[in-house]
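**Q** no FASTA, just this:
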């Protein structure tokens, strides 16, 4: 199931993207004679667990078949706007660590991005006047459904509700000012996500997905999640041994080689550029680059 947020007069509503259409989930649940409470927000839906998600998928399929709740020309927002936390993982692909002159660590490197970074597919990434070295990072985003603490690696994927495409946009000059990455990662609009959350049942192996980035049509990153140092399951387990994971938490699982700053002649983003991150089985996320308004 592909879950989306689409814009309505007073905010966003949860929809299910089917072949050629978006169906309003609340309308679909009511059409199926079900409680529409899970459709009150994406985090509420995810917290309902696999049974609620399965019921939502069935209701959406029925509504689409009957022409109920179909949204005409939906304008999508990011599929998750208010995650409790965004845990980002650094240097989780060996070749990316190598291109930056760094070693892979014994443990996952964790830093954070605020939710104010989030924008959706098609929305602009805004470059502020305080940085001149803005870079791209294609990443598989892991969205937690069932929370928990001290999760065993063998059970970790059961706690994942969905995956989506993300781009950990980074101001390299700010990132290099101190030993902490967060400053270069925190800018408004520096986390495109979307277009949809693809539920975990459609991604049986998150370690077998092609992942790429193009900038202005030129391929910059071309890798596979098979090359992660720490698997998705290992990351979910590791983070849960430090904090209790909550429904809607996001783990950004790292980026493959091919970022701009590490090239023989560094390449950085400028207004007028366009980035597309694509992950096999999940989708393509495209964002124009503009000067901060």
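**A** Looks like it came in fine. Because the structure is predicted, anything quoted here is derived from the model rather than measured.
**Q** Please count neighbours and contacts with C-alpha atoms only from this point.
**A** Will do.
**Q** Go ahead and confirm residue 5 touches residue 77.
**A** Yes. Here residue 5 reaches residue 77: they are 5.4 Å apart, a contact under CA atoms under 8 Å.
**Q** Overlap in contacts, these two.
**A** Common neighbours of residue 5 and residue 77 (criterion: CA atoms under 8 Å, 6 or more residues apart in numbering): residue 12.
**Q** before we go on, here's another structure to hold up against the first:
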């Protein structure tokens, strides 16, 4: 199942992608009695433990309610799959090759920082923060979305609490990041972080630890790796974080970037107005954003 958030009459609504078309989830669930549209986060709160059941119900409803179609997926404006997460947690230094290019020692525990919902933008929205920094960098990443409340879960059971996977570009203002000892200023700029295009449930993703990930700037490949090269697996990350922090439906954990970031190139490759940056994750989708 591919869940999306789409724009309708100036507000966000939850949708499902079926055969390259978006259907309104609220219309599929409630028909003519649809009154209020749940967000994807609210949908996960209700169905996070029954996603297969939800998928079957929505697909069956789409067959008998074609009026619920919104339009082709490439003609509808998409927002972040979850527009209102209570937590966006990010892992730094989680690929061996990226750690090597930074000159740091391998971490013994996950390095965690945070973003806010205000930093998230849609998968094809413009990145409009070049006026804030001349040192705008890219970081293609796999991100997971929590489906069920969890606390102190084991690594073995961790994926039972993951709703699915999406793609994230951890756009970073490097000068702001390194002005102090904390990374927040450079990582959580308003409107800086593309996410999407869909939340793809695990049954459609395949092996979460064996997915190719690539980043391109103006068509040139600048990052190429595979999630099996993570230092800390998704299972480990969910278990580690849930030990000290309760995770809720809709919470997002983005799992780090491989080598090739602009800051470590000679000369540095900074994003500038007019550049197009793409992040592609196997079996999940592509982000494509223009810098302004």
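**A** Structure received. The model shown is predicted, which means the values in this text are computed figures rather than measured ones.
**Q** who's more crowded, residue 5 and residue 77 of structure 1?
**A** residue 5 (29 against 25; other CA atoms under 10 Å).
**Q** so what corresponds to that one in structure 2?
**A** Mapped onto structure 2 by TM-score structural alignment, residue 5 of structure 1 lines up with residue 5.
**Q** and its match, how far is that from residue 80 of structure 2?
**A** 6 Å (CA to CA, to the nearest Å).
**Q** got any residues that touch both of those two?
**A** Counting by CA under 8 Å, 6+ apart, the contacts common to residue 5 of structure 2 and residue 80 are residue 198.
**Q** What segments of structure 1 are helices?
**A** Per DSSP state H, structure 1 carries helices over the ranges 25-31, 42-47, 49-66, 94-99, 172-175, 182-185, 232-240.
**Q** what stretch of structure 2 does the last one fall on?
**A** Using TM-score structural alignment, helix 232-240 of structure 1 lines up with residues 234-242 of structure 2.
**Q** compared with structure 1, how much does that stretch deviate?
**A** For stretch 234-242 of structure 2, the mean deviation from structure 1 after alignment is 0.4 Å (mean CA distance after the TM-score superposition for structure 1).
**Q** Between the helices of structure 1, which one is closest to residue 288 of structure 1.
**A** helix 182-185 (18.0 Å; CA to CA).
**Q** What is that closest one packed up against?
**A** strand 109-112, strand 170-171, helix 172-175 (3 or more CA pairs under 8 Å, 6 or more residues apart in numbering; DSSP states H and E).
**Q** most neighbours per residue, which of the ones you listed?
**A** Stretch with highest mean neighbour count among those: strand 170-171 (a mean of 25; mean count of other CA atoms under 10 Å).
**Q** start and end residues in structure 2 for it, please.
**A** Mapping strand 170-171 of structure 1 onto structure 2 (TM-score structural alignment) gives residues 172-173.
**Q** which residues sit against the matching stretch?
**A** 133-139, 185-189, 192.
**Q** Just the closest of the residues you listed to residue 61 of structure 2, please.
**A** Once CA to CA is applied, the member of the contacts of stretch 172-173 of structure 2 that ends up nearest residue 61 of structure 2 is residue 192, at 36.2 Å.
**Q** So for stretch 259-268 of structure 2, first residue to last residue, what's the gap.
**A** Start-to-end span of stretch 259-268 of structure 2 (CA to CA) is 13 Å.
**Q** thinking again about what came up before, the match of residue 5 of structure 1 is in contact with residue 82, isn't it?
**A** Yes. Contact criterion CA under 8 Å: residue 5 of structure 2 and residue 82 qualify, at 6.9 Å.
**Q** okay, and the common contacts of these two?
**A** Counting by CA under 8 Å, 6+ apart, the common neighbours of residue 5 of structure 2 and residue 82 are 39-40.
**Q** Now do the aligned partner of residue 187 of structure 1 in structure 2 against residue 129 of structure 2, distance only.
**A** In structure 2, the residue matched to residue 187 of structure 1 (TM-score structural alignment) is residue 189. The spacing between residue 189 of structure 2 and residue 129 of structure 2, counted by CA to CA, is 8 Å.
**Q** list the residues that contact both of these two?
**A** Common contact partners of residue 189 of structure 2 and residue 129 (CA under 8 Å, 6+ apart): none.
**Q** residues in contact with the match of residue 187 of structure 1?
**A** Applying CA under 8 Å, 6+ apart to residue 189 of structure 2 gives the contacts 119, 129, 173.
**Q** Can you find the partner of residue 252 of structure 1 in structure 2?
**A** By TM-score structural alignment, residue 252 of structure 1 lines up with residue 254.
**Q** how about stretch 233-253 of structure 1: buried residues?
**A** 233-240, 245-253 (16 or more other CA atoms under 10 Å).
**Q** quick one, what contacts the closest residue to residue 200 of structure 1 other than its chain neighbours?
**A** Spatial nearest neighbour of residue 200 of structure 1, chain neighbours left out: residue 162 (4.7 Å); criterion: CA to CA, 6 or more residues apart in numbering. Going by CA under 8 Å, 6+ apart, residue 162 of structure 1 touches 142-145, 197-200.
**Q** Drop the exposed ones from those and show what's left.
**A** Burial by neighbour count, judged by 16+ other CA under 10 Å, picks out 142-145, 197-200 from those.
**Q** In TSV: these, plus distance to residue 208 of structure 1.
**A** Rendered in TSV, the data for these read as follows (distance: CA to CA, whole Å):
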residue	distance to residue 208 of structure 1
142	14
143	17
144	19
145	21
197	18
198	15
199	16
200	13
